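Novice: Please work out how this folds:
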Amino acid sequence: MPSRSASPAGKTSVSRQTSAARSVIVAILAGLTAAGTIAGTALSAGAGPRDTSEAAAAGEPVSTSLDDQVEAAIPVLDWQTCGEGLEDFLCATAEVPTDYDQPDGDTTTLALTKLPATDPENRIGTLFTNPGGPGGSGVEFVQQMGKDAYTDEVRARFDVLGFDPRAVAASDPATCYRSYEEEMAALATQPAFPVTPSEINRFHSENLRMAVHCRMMSRERIQHSSTANVARDMDLLRQAVGDERLTYMGYSYGTFLGATYAKLFPDRVRALALDGTMVPEHYAGQPGREDASVGERLRQGYGASDTFGEFLRLCTEAGPDACALAALGDPETVVEETLERLKSDPAELVLPDGGTVEVTYATAVALTFSSLYEPGAWAAHAGLLTQLAAGDAHLSGAAAALAERSLPHRPRRGEDYPSVGGNMASTCVDSGTTGDPRGYADQAEATDKEAPHFGRYRAWIVLPCEYLRLTDDDAYTGPWDQEVDTPVLVIGTRFDPATPYEGTEPYAAHFPDARIVTVEGYGHTVLGKSSCADETISEYLVELSAPADGSTCSQDVAPFAGDATPDERTLARIPAVPLGQ
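Specialist: As a prediction, this is how the structure comes out:
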């Protein structure tokens, strides 16, 4: 599909409304994955890395695969200021082949941003980042969090670069509706997940309609949106910035992108730091589990259930002075009774600005899942659950701050709201389908018995893929044993609701020399939570000094400690719940 021109300044500036709106869409299919039935194109090892800075400057063709099967021109990056409020950042766009089998054909426009190194004379190179998703905006991540996510040493020695993967956000996005209003109307009717038979039937119908829209509007873009193609794009961008080897920091789904890049380009890796690992077989599929949905394979429901168990335990220990929920009795009993009541009697909450949100059982579960990402927000979430339990409709204080950021407000006309197609794109083509969408209800019911509430929620996350049924012939789905000749840093948090800690070792086992660092704490990834982990990452990225395998770090952010109102940076890391009233 021919690319659309993009204004770097106009398409990459970020407002609070834009960020919040995009978080809602990202959350609709957060952690998406599906059964891998796609035949991947394995790339064999070939020539080692070379300095491509001169070729990049000239825009000369270079190989984008290790067996030299593809030649593509290196993008020429014209860095410009990003616009008002983003003076510290530079923005650019890059043209890459839409189809790497036709490198001289149509192109896709990628949006990029970078935070330049503060010590350019001693600059090592570029730190490529991916915030996860899939469907997360790398541009927004760097512009919102780039200054705080890394140590002063990393900031001094690297340009920190984020790019929107193809089909996502400002990179020729896959869109599913003809207008903003049409998409709002369609998404506003969808709950986070269905429970009753009538809800299940409607959920199937709505997802079928959405998939039809996505096929009609963005078929070609989706069919070329595999993670393997994103990895090929990243390799072209690596050459465009003049780096001989890739230095990369990936979070959550970004660890799957890291594993894919390492598999396709093992001799082009300088450093891989991978936080909140997604086991590649669970995402891309594996023989013998073709009938399991990605929500089941990723075991997010189990990770969330374990983490919520810690939430309740620590709330009880903290007592009512630090955890409001404990003032109503045993926190677990109070929560279970409240969730049961919400199944038949949704609550209408009033925000400080007078806006209202309806909280159903599904909304409450989804909001709890999202809040588990940040232990610094647990006290605020306990306050919100307390108000739901007590029937107090008027939110205030920490509970209001959390709700305003995370609950799906009734949409305001004119918000910049990217299409759900960006989330579906890579997930659906990477992971395939079970071929049995009606089997999701049985899977959800079974998982709910082992991981109450969260198992049911996460079992449904990729139902749209069952109806979309598009593939990318260039997707890579394994095998995953790696040949990278440098130590790889793999980080896992003991109680991570979205990428369970149990996947850390299986992920690391694919690399010849992986160094696992365990953060003894809570939440999704270590961003903003552990200075020990930050220093470990910094030493690895800057000095290539890898810690001993099996190292541990403590967490700075203690649940139910200090001010109950989370700061803006903590709130920014919490995904909004799926849109649905």
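
Novice: going forward, measure contacts and count neighbours with C-alpha atoms only.
Specialist: Will do.

Novice: who touches the helix or strand containing G309?
Specialist: Taking DSSP states H and E as the criterion, G309 maps to helix 300-318. By Cα atoms under 8 Å, 6 or more residues apart in numbering, the residues outside helix 300-318 that reach it are 295, 322-323, 325-326, 330-332, 369, 372, 378, 447, 450-459, 495-501, 522-523, 559-560.

Novice: Those residues in strands, which ones?
Specialist: Among those, DSSP state E puts F495, Y522 in strands.

Novice: hmm, which of the contacts of helix 300-318 are the buried ones?
Specialist: Among those, those scoring as buried are 295, 322-323, 325-326, 331-332, 369, 372, 378, 447, 451-459, 495-501, 522-523, 559-560 (criterion: 16 or more other Cα atoms under 10 Å).

Novice: Tell me the buried residues in stretch 133-149?
Specialist: Neighbour-count burial for stretch 133-149 [16+ other Cα under 10 Å]: 133-144, 146, 149.

Novice: next one: stretch 555-567
Specialist: Q555, V557, P559, F560, A564, T565, P566.

Novice: And those, which is closest to E71?
Specialist: E71 has its nearest neighbour among the buried residues of stretch 555-567 in Q555, at 45.7 Å by Cα to Cα.

Novice: Spatially nearest residue to that closest one, not counting backbone neighbours?
Specialist: Excluding the flanking residues, the one nearest Q555 by Cα to Cα, 6 or more residues apart in numbering is S530, at 4.6 Å.

Novice: The one you found reaches T552, doesn't it?
Specialist: No: using Cα atoms under 8 Å, S530 is not in contact with T552; the gap is 10.9 Å.

Novice: overlap in contacts of these two?
Specialist: Common contact partners of S530 and T552 (Cα under 8 Å, 6+ apart): V519.

Novice: coming back round to it: filter the buried residues of stretch 133-149 down to the ones in helices?
Specialist: G138, V139, E140, F141, V142, Q143, Q144, G146, A149 (DSSP state H).

Novice: Check whether the third one really touches T18, as I assumed.
Specialist: No: here E140 lies out of contact with T18, judged by Cα under 8 Å, at a distance of 9.7 Å.

Novice: let's see this one next to it:
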Amino acid sequence: MRPSSSFGSLLPIALWLPTALAGSEFNWTTLEASTTLHWTPCYSAPLQCTLLQVPMDYSAPQNGVTASIAIVRYPSTSPKSQYRGPLLFNPGGPGGSGVDAIVASGADFVTVFGDQFDVIGFDPRGVSYSTPTISFFKTEAERRFLIPSAENVIFPSLNASSTALADTWSHMQLLSQLAAASNMNGYLQHMTTDNIARDMLQITEAFGFEKLQYWGISYGSVLGATFASLFPDKVGRLIIDGVEDMEGYYSGNLTNAMLDTDKAMQTFFDGCAKAGTEGCAFHAASASEMPAKLDALSSAIKTQPFPVIAPQSHGIVDILFLRNAILDAVYAPYDLFAPLARGLAVLATGNATLLYTQNEVPNFECDCTNSSAALPFHENNFESYMTIACGDPVPINDTVGELQTFYEATTKVSSFADLLASTRVVCAGWKIHREGRFQGPVGAKNTSFPLLLVGNTIDPVTAHASAVKTSMAFPGSVVLTQDSVGHTSLVAPSQCTFGHFKAYFVNGTLPAPGTVCSVEAELFPSGSNNITVKRAAENSEDWKVREAANNIGRVMRKILRRTL
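Specialist: Model (predicted):
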């Protein structure tokens, strides 16, 4: 059966990169951590892996307690004279596996940026293959009972019932208490963004380089900006993409993340109406009629949900499922708007199967004969998210009443607030905070190299205004705008955007202030504007770069649907 609970997969910041994306497996337990980099062939050639030993507590490294950071590299093949060192990538989260990301797309990074770099994916401390692994539970069975599968994309609604918010709060209190009980060795308070930034410097220095080269998306923007704030003289090249509201992140109030969510939804209405019958199956005569058409369908589903038995699972298409499907599409509209429209059109005829299968996940099967087994390595997505996202900001001790007031205020910002405003509720019970951790303000008067910030014109969960605001905290930095809808620049291929990325990393060239890049994609593509049709008009090298950029996007778009 599909796991369920009153709080579901409660992660508006959470990032899931399924292990399957990484292809073949590698047994990380065969490696021994060291303060130097000892590379071992892993996964598939030419990938290499290592475990880097770092201090658990940077304020007391002499105590000998350490963490092991899992690192994978797609090695440079350039001559030594042209080698430019490690380029670190973070796919967001917090809790995203950089290892899995590079295993799945390292070759594409090389196609886009060139072979002068070692392309580096790393799992932040406590995350995935890095150890000690963050876990609140003694067994996988216990974990699956209390937390739905990482593949379960259903978010709860804070207004689903009169007790929904209180129910969610109580579950978070329980999980926070379980986290505290699991923290007997006292390491959870060290799983914070500032320490992850320090780990990135350790990785860079282990390669023999002094300054960080980095690309971080979504939560990775927080990590990158935090690094630049702590180590302004250690910035080699630093791109942050899908930039969060840094002040909001460190204060535990991400309301500003939703500034453009409804604008993103409006592009569905506008694009669908413009595409007509052939381009959008759920079209209406005008964009102004689209919201009412969707509202009517939503009201019908509230009254009569649909049970569905599908090849991999079974479940209910109700109003919560419908709103989650819509929100998924808003995150990745170039991939999902047209399929969403088809699903909605069929649903309007009384058939929910298509919409369900578009968002289907396999049934959860519990191995009851092995229910006492220890938590499997690599399966700690939720715990990682909660530990980092709640351990970073100021303590949040809101009562249910205070959270209700907070939620009601967010509804004035976005119609999706019931699904997206839960982060503060998640963290309201968290009690594990390290004294002296970095809590902002983010910024530096003079970094050793200017930052490049990237924002879409309409991003549903990291508004363009946040990129502009963060840029002001780093004088000399530049904001590159991608004229697209969705979360981060990876929602659609853009030779312009990736061309500026390469120029920045290779030559140190910043785009001119005010630069806006178009994308090679349409929200509702027709035969004449489809990317494939345009291939004949381009040279093969341009096409290879575009395809590589799009492949990186495909990998990340599987996980960026649910991340800030």
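
Novice: Would you mark the buried spots in the helix holding G309 of the first structure?
Specialist: Buried positions in helix 300-318 of the first structure, judged by neighbour count with 16+ other Cα under 10 Å: 300-308, 310-312, 314-316, 318.

Novice: quick one: the most far-flung residue of the first structure relative to its centre from E520 of the first structure, how far?
Specialist: Going by Cα atoms, centre = their mean, the residue of the first structure most distant from its centre is G329, 35.7 Å out. Here the criterion is Cα to Cα, to the nearest Å. By it, G329 of the first structure lies 28 Å from E520 of the first structure.

Novice: And for S538 of the first structure?
Specialist: Separation of S538 of the first structure from E520 of the first structure (Cα to Cα) stands at 19 Å.

Novice: Endpoints of stretch 112-122 of the second structure, how far apart?
Specialist: Start-to-end, stretch 112-122 of the second structure (Cα to Cα) is 20 Å.

Novice: circling back to that earlier point, compare S538 and E520 of the first structure and say which is more crowded by neighbours.
Specialist: Between S538 of the first structure and E520, counted using other Cα atoms under 10 Å, S538 has the larger neighbour count: 21 against 14.

Novice: Show me what the more buried one aligns to in the second structure.
Specialist: The alignment partner of S538 of the first structure in the second structure, by TM-score structural alignment, is K502.

Novice: which residues in the stretch 401-550 of the first structure form strands?
Specialist: Assigned strands in the stretch 401-550 of the first structure, in chain order: 488-495, 514-522 (criterion: DSSP state E, counting those that start in this stretch).

Novice: Now do the first one against strand 514-522, angle only.
Specialist: Taking axes from the mean of the first three to the mean of the last three Cα atoms, to 10 degrees, one finds strand 488-495 of the first structure and strand 514-522 inclined to each other by 20 degrees.

Novice: hang on, the earlier thing: and the strands of the stretch 401-550 of the first structure, which is most packed in?
Specialist: Comparing those by mean neighbour count (mean count of other Cα atoms under 10 Å), strand 488-495 comes out on top with a mean of 26.

Novice: May I see the buried residues of stretch 133-149 of the first structure organised as a markdown table, with distance to R573 of the first structure added?
Specialist: Formatted as a markdown table, those follow (distance: Cα to Cα, whole Å):
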| residue | distance to R573 of the first structure |
| --- | --- |
| G133 | 12 |
| P134 | 15 |
| G135 | 15 |
| G136 | 12 |
| S137 | 13 |
| G138 | 13 |
| V139 | 15 |
| E140 | 12 |
| F141 | 10 |
| V142 | 13 |
| Q143 | 13 |
| Q144 | 10 |
| G146 | 13 |
| A149 | 11 |
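
Novice: from the residues you listed, which is closest to Y251 of the first structure?
Specialist: Taking these together and measuring to Y251 of the first structure by Cα to Cα, the closest member is G133, at 8.8 Å.

Novice: and that closest one, what is it in contact with?
Specialist: If you count contacts by Cα under 8 Å, 6+ apart, G133 of the first structure has them with V26, A30, G31, L32, S252, Y253, G254, N423.

Novice: Spatially, what comes nearest to the counterpart of it in the second structure if we skip its sequence neighbours?
Specialist: Aligning on TM-score structural alignment places G133 of the first structure opposite G93 in the second structure. Computed as Cα to Cα, 6+ apart, the closest residue to G93 of the second structure that is not its neighbour in sequence is L15, at 4.4 Å.

Novice: And for R144 of the second structure?
Specialist: In this structure, R144 of the second structure finds its nearest non-sequential neighbour in P3, 7.5 Å apart by Cα to Cα, 6+ apart.

Novice: Are we agreed that the one you found is in a helix?
Specialist: No: counting by DSSP: H, G, I helix; E, B strand; the rest coil, P3 of the second structure is not part of a helix but coil.

Novice: what's the distance between it and T163 of the second structure?
Specialist: Distance from P3 of the second structure to T163 of the second structure, by Cα to Cα: 20 Å.

Novice: quick one, which of the two is more surrounded?
Specialist: Shown here are P3 of the second structure and T163; by other Cα under 10 Å, P3 has more neighbours (16 against 11).

Novice: residues touching that one, list them.
Specialist: By Cα under 8 Å, 6+ apart, the contact set of P3 of the second structure is R144, F145, P148, S149, N152, N363, F364.

Novice: Only whichever of those residues are buried, select them in PyMOL.
Specialist: To isolate the buried subset of those in PyMOL, counting by 16+ other Cα under 10 Å, use the following:
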select buried, resi 144+148+149+152+363
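
Novice: Tabulate the contacts of G133 of the first structure in a markdown table, adding columns for secondary structure, neighbour count and distance to L208 of the first structure.
Specialist: What follows is the contacts of G133 of the first structure, written out as a markdown table (DSSP: H, G, I helix; E, B strand; the rest coil; neighbours: other Cα atoms under 10 Å; distance: Cα to Cα, whole Å):
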| residue | secondary structure | neighbour count | distance to L208 of the first structure |
| --- | --- | --- | --- |
| V26 | helix | 28 | 19 |
| A30 | coil | 28 | 19 |
| G31 | coil | 26 | 20 |
| L32 | coil | 31 | 17 |
| S252 | coil | 23 | 28 |
| Y253 | helix | 30 | 25 |
| G254 | helix | 25 | 28 |
| N423 | helix | 29 | 16 |
